[in-house]
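J.: no sequence on this one, just coordinates:
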């Protein structure tokens, strides 16, 4: 994802965040901007974890499916933290 530029990050982040929100039932926070940020953060998380495990090399970003999984994990963590507040 690093070669796409900022517009690519926004588009892929929006798609990954939207798919992650569709896969997880229930109400979700935010609108379009939060969805894009969720997808971008998911891609960053997936890339970091992938490099830590050895799936990706330095300078290599996570793929689209990994971005969806990362966004799903971030959304799950957000819901768990939000549930504890209530």
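T.: Received, thanks. This is a predicted model, so every value here is computed, not measured.
J.: going forward, measure contacts between C-alpha atoms and count neighbours the same way
T.: Noted.
J.: give me the element residue 83 is part of.
T.: helix 64-85 (DSSP states H and E).
J.: Go through that helix and flag the buried ones.
T.: Residues 64, 66, 67, 68, 69, 70, 71, 72, 73, 74, 75, 79 are the ones in helix 64-85 that count as buried (16 or more other C-alpha atoms under 10 Å).
J.: Throw these into TSV and include distance to residue 51, thanks.
T.: Shown next, in TSV, are these (distance: C-alpha to C-alpha, whole Å):
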residue	distance to residue 51
64	15
66	12
67	14
68	17
69	15
70	13
71	17
72	19
73	17
74	18
75	21
79	26
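J.: next up, a second structure to put side by side with the first:
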């Protein structure tokens, strides 16, 4: 069982690299549900999600919604308050 778990990420990344070699781009998305944590904590959590998407899933681009519910429509997630938050995150694509 340990061997299966230990080999999962390398096999997954090999598969992702195969997809990339065919000319596809890997796009990631991170979303944070509204919660009581402060702005800095929220930003740290989002930055960690983005880092994992880039490092583990080899994402070429990562988009973020900093405070929304899973049931929110995609268009409602991109509101003005997002602009300030996105500027404080690292490795996030805004376009």
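T.: Received it, and whenever you're ready, just let me know what you need. All values reported here derive from a predicted model rather than from experimental measurement.
J.: Need the TM-score between these chains.
T.: The TM-score (TM-score structural alignment, normalised by the length of the first structure) is 0.33; 43 aligned residues with a C-alpha RMSD of 3.5 Å.
J.: if we can go back for a sec, next, give me the two most distant ones among the buried residues of helix 64-85 of the first structure.
T.: Farthest apart among the buried residues of helix 64-85 of the first structure by C-alpha to C-alpha are 64 and 79. That separation is 22.6 Å.
J.: so where do the helices sit in the first structure?
T.: Along the first structure, the segments classed as helices by DSSP state H run 5-23, 32-53, 64-85.
J.: Tell me, how many residues neighbour residue 82 of the second structure?
T.: Using other C-alpha atoms under 10 Å, the number of residues around residue 82 of the second structure comes to 14.
J.: what about it, helix or strand, and which?
T.: Here residue 82 of the second structure is assigned to helix 80-86, by DSSP H and E.
J.: List the buried residues of that helix.
T.: In helix 80-86 of the second structure, counting by 16+ other C-alpha under 10 Å, buried: 85, 86.
J.: Likewise for stretch 8-16 of the first structure?
T.: 9, 10, 12, 13, 14, 15, 16.
J.: just curious, which of those residues is nearest to residue 41 of the first structure?
T.: Comparing those against residue 41 of the first structure with C-alpha to C-alpha places residue 13 closest, at 7.9 Å.
J.: just checking, that closest one touches residue 44?
T.: No - applying C-alpha atoms under 8 Å, one finds residue 13 of the first structure not in contact with residue 44, separated by 10.0 Å.
J.: Distance check, residue 55 of the second structure against residue 77 of the second structure.
T.: Distance of residue 55 of the second structure to residue 77 of the second structure, computed by C-alpha to C-alpha, to the nearest Å: 25 Å.
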